[in-house]
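*Asks:* Structure for the following, please:
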Amino acid sequence: MRNPLPPVPGKLLEIEVSDDLRRGTPLATLIVAPSEEDGDAVLEEIGGVRPTGKAGDVQTVPTGDVRWLAGVGDGEPRHYRKAGAALVRAVSSALGDDVKAGLKAFRTFAVELPADAGAEHVEELAFGLLLGGYRFTVTADEPKPSVRTVRLLTRHERAVPAYDKALERVRELAAAAAFARDLANAPSNIKTPAWLADTVVATARAKGGLPNLTVSVRDEKWLAAEGFGGVLAVGGGSAAPPRLIELEYRPRGATTHLLLVGKGITFDTGGLSIKPADGMHLMRTDMAGGAAIIAAVRAIAALRLPVRVTALVPAAENHVSGSSYRPGDIVRHYGGKTTEVGNTDAEGRMVLADALVYGIKKHKPDVVIDAATLTGAMKVSLGVRTGGVFATEDALAERVTKAGERVGEAWWRMPLLEDLAETVQGSLGDVRQAPGGPGGIVAALFLREFVGDVPWVHLDIAGPARADKTYEDVVPGATGFAARTLVELVASYA
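*Replies:* Coordinates of the predicted model:
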């Protein structure tokens, strides 16, 4: 049967810098709003339109050389991201209107940068332009005409090389976020663990492959032989068997080694502890943590960062059948530790436990980071735009949050409360999987039982991994959250 999905990873907008506006190219200009110091000052009209300058406010100009006015607020870099995202959506809409009106479809537009725009402003603008128009649609219709290139115009010829250099990094970071979105958005009737593994292999080998990056895929027979009891228990109820995806990036001369582990549940019914029907369709994105890690490693290799990275994504489908694992089961993980199962819908920690022990024992990393859409409790704690950070070291937690700040992803440190540690200790088994209590914290304490003394940080992205409305460079669906932070985090060790 033909795969109905669009290409994964999808193609992003091309972005370039120039000091020359070519004739016939639709033009947008960025507008800074009047400051409080300006009192009641208003901006001059452009083509009959009085711009507001409000961040993300895009106005169409009916006459003159400029077609769109995009506000960047007070000119702070973060407002440029919002402006870029809103602008690319407005331009795409205008392109569609032109085609409907029988006009020739333009495929390039230009954005005039303010004279005082620096590299940081250009980076933020580029993030918005590259990701704000993201789409993932499974359809039989022919693709709609879309913009292919955006040209950033600067008045300073000397600035072009500096802006180009800044955009090299932004392109890869944006591509990582978009790739993670593609993987998480893919419907689960196609996205089995085997499909996910095959897609990772194909991506790593595309165009001759990425330098120093290798991918290995372990099937259910290997998992059984090695004793991956958590992965096999979770995946046992599905006709689609589980996989372990292992990526190794080994640049020459690297002195630091990071282990990344991502939850790869390609669909989550909750198992026998079945979820309510409302919202279950969103569980195609329950592998968003694994998607972020896969996409991040691809970008890390493309950027040739001088840090060794090993990534593990235990992929399984948590389904309901006569072979599903049960509440009350005792599961033996890789390495021998046993878990009392309390709720089959707490499956993410089951697969992560196997991968954490395996990765630490085999690869002996300096630092371990895991990412997962692990607990609904984190959405209650932090909302849907902020990820939770649980870390065994203060410096590591700060390194994550600072990395997120640099790429526009918000994180908040959560506590590993020692007075709750005893709640995850088992009576029939070594540990209890779902003992009750504050969900996000207890889940993190459970995972901590499987990492030993290695510096470790757990990223719970259950809230920000999905969006139900548009904001800044995010559109409804999978957000790709954490992919950019992970790349920036690895870069901080370079």
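*Asks:* Please make it C-alpha for all contacts and neighbour counts, starting now.
*Replies:* OK.
*Asks:* now stretch 158-171: how far from the chain's centre is it?
*Replies:* 23 Å (CA atoms, centre = their mean, to the nearest Å).
*Asks:* Please generate a structure for the following sequence too, so the two can be compared:
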Amino acid sequence: MIDIEVSDSRRRGIPVATLGSGKAGEVRDGDGDFRWQVGAGEGSAQDWRTAGAALVRAAQSDGQPANAVQVELGPEPDGQTVAELAMGALLGGYQFKVTAAPAPAVRTLRLLTPHERAVPEYEKIVGRVRELAAAATLARDLANSPSNIKNPQWLAAAAERVVGEVSGVRATIHDEKWLAEQGFGGMLAVGGGSASPPRLIELAYRPRGASRHLLLVGKGITFDSGGLSIKPAEGMHLMRTDMAGGAAVIAATSAIARLGLGVRVTALVPAAENLVSGGSYRPGDVVRHYGGMTTEVSNTDAEGRMVLADALVYGIRRFRPDAVVDVATLTGAMKVALGLRTGGLFATDDDLAARVLAAGEQAGEAWWRMPLLEDHADAVRGQLADVRQAPGGPGGVTAALFLREFVDGVPWAHLDIAGPARAETTYAEVVPGATGFAARTLVELAASYA
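*Replies:* Predicted coordinates for the structure are as follows:
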């Protein structure tokens, strides 16, 4: 990520931008001392993020790419303006490419205020924003990493490395032998077709004095071929991002600890590869999950809910949290319902749902609450087993109803990010590829309990 400095004076030799009227993100040649004039639209939070992102992109694509850029904030910028502009700049210039010749990138952005007294306040704001942006960036990096490198062991090692750099977070990695001993049938079934066995990533943040405990569970399918219910070839390459929920959980847990939030957090990422071999699980199989509940498999491409079910029961019984949130690229139906920029929120508790929506608004991530339609609850009941994995009907709803069977009455929210977890085009602070969606929301959610 770029470095952001706050100052009350310009530095010679560094190009300067000004913020002005015009469509948010519109960049024009500036007048006089200004190389660029960047439109800030109507001045909404998204407009400022869009402006920050557009400035960095313009500087990186300029005929003479700049290593550093300065921007005049105007006579009376408020804290939110500074925060959103910085967030856009930090995320909008993101690039991920496996190459020996990285593209030119802006290294430093200087925010210029006319008031020396405002510098310390703005620096504090930028410091917090940087942690949120770092969480989204880490989630993007993990999800964008190609799956010939990223298997469950790689993801577990990456999680260990990330939290190893943060005080107060402990990582425990459970291997396939432990999973078999404990009865994690969903994870073992999904991972059975791969030469890379599954791993359960467990992260623990235990700040002193914390009275509330939040359990975060993120889907960690490092590649999803669909298994025997195999996906079409077109689009399968994008399934390297099918662990975007797990990436968001890992990144958010690290940021929560770095910010020193006073809430206990346990994070679980059930990681597996869903591939095709003689060891693959089959439609018609009956799988026994951690805790004993059984699932009748209908479609091996509905693997995310299988691994989440194990992790949810384990997390709730082992740690007894006050609230549970799972995050997953779970259903294509949610993309149809809400498009590619809004996440689906299902919840059994109104207070938890309200906290997620407020956290998303604070983070600049859009969520829409979806109904847990009781008319479809019977469809989840199994004939060969306790529950049916993929009964048909409204896919996002029935997937959520399936997961509800495993939460034992604890306040629970299910975040389906199948749409916004990856992007095909550039917009606001988002670039094509993995978006890091949900990481910032989870941090702000944790802050609401601190």
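*Asks:* TM-score of the superposition?
*Replies:* The TM-score (TM-score structural alignment, normalised by the length of the second structure) is 0.99; 450 aligned residues with a CA RMSD of 0.9 Å.
*Asks:* Just to check, residue 346 of the first structure is in contact with residue 433?
*Replies:* Yes - using CA atoms under 8 Å, residue 346 of the first structure is in contact with residue 433, at 7.3 Å.
*Asks:* More neighbours: the two, which one.
*Replies:* residue 433 (29 against 20; other CA atoms under 10 Å).
*Asks:* Quick check: chain neighbours aside, which residue is closest to the more buried one?
*Replies:* In space, and not counting its chain neighbours, residue 433 of the first structure is closest to residue 341: 5.4 Å by CA to CA, 6 or more residues apart in numbering.
*Asks:* Quick one: map that neighbour onto the second structure.
*Replies:* Residue pairing (TM-score structural alignment): residue 341 of the first structure is matched to residue 297 of the second structure.
*Asks:* And the helices in the stretch 1-150 of the second structure?
*Replies:* 45-61, 79-92, 119-144 (DSSP state H, counting those that start in this stretch).
*Asks:* Just the helices from the stretch 301-450 of the first structure, written as ranges.
*Replies:* Remark: helices assigned in the stretch 301-450 of the first structure by DSSP H, counting those that start in this stretch are 348-363, 377-382, 394-407, 439-448.
*Asks:* what's the offset of stretch 165-183 of the first structure from the middle of its chain?
*Replies:* With CA atoms, centre = their mean, you get 10 Å for stretch 165-183 of the first structure.
*Asks:* Could you give the residue range in the second structure aligned to it?
*Replies:* Aligning stretch 165-183 of the first structure against the second structure (TM-score structural alignment) gives residues 124-142.
*Asks:* How about stretch 305-318 of the first structure?
*Replies:* Using TM-score structural alignment, stretch 305-318 of the first structure pairs with 261-274 in the second structure.
*Asks:* So residue 171 of the second structure, which state does it fall into?
*Replies:* strand (DSSP: H, G, I helix; E, B strand; the rest coil).
*Asks:* Buried by neighbour count: which residues of stretch 328-338 of the second structure qualify?
*Replies:* Of all the residues in stretch 328-338 of the second structure, those buried under the rule 16 or more other CA atoms under 10 Å are 328-331, 333-335, 338.
*Asks:* Can you give me the distance of the alignment partner in the first structure of residue 350 of the second structure to residue 486 of the first structure?
*Replies:* Alignment note (TM-score structural alignment): residue 350 of the second structure maps to residue 394 of the first structure. As judged by CA to CA, to the nearest Å, residue 394 of the first structure and residue 486 of the first structure stand 17 Å apart.
*Asks:* what helix or strand is the residue in the first structure that residue 180 of the second structure lines up against on?
*Replies:* Superposed on the first structure with TM-score structural alignment, residue 180 of the second structure falls opposite residue 224. For residue 224 of the first structure, the host element (DSSP states H and E) is helix 220-226.
*Asks:* elements contacting the helix or strand following that helix?
*Replies:* On the C-terminal side of helix 220-226 of the first structure, the closest following helix or strand by DSSP H and E is helix 229-235. Applying 3 or more CA pairs under 8 Å, 6 or more residues apart in numbering; DSSP states H and E, we find helix 229-235 of the first structure packed against helix 220-226, strand 308-318, strand 330-332, helix 348-363.
*Asks:* number of nearby residues for the alignment partner in the second structure of residue 439 of the first structure?
*Replies:* Aligned by TM-score structural alignment, residue 439 of the first structure pairs with residue 395 of the second structure. As a burial measure, residue 395 of the second structure scores 16 neighbours (other CA under 10 Å).
*Asks:* does residue 395 of the second structure really touch residue 331, like I thought?
*Replies:* Yes - if you go by CA under 8 Å, residue 395 of the second structure and residue 331 touch, sitting 6.6 Å apart.
*Asks:* Report the buried residues of stretch 270-280 of the second structure.
*Replies:* 270-276, 280.
*Asks:* Stretch 88-99 of the first structure now?
*Replies:* Within stretch 88-99 of the first structure, the residues scored as buried using 16+ other CA under 10 Å are 88-92, 94-96.
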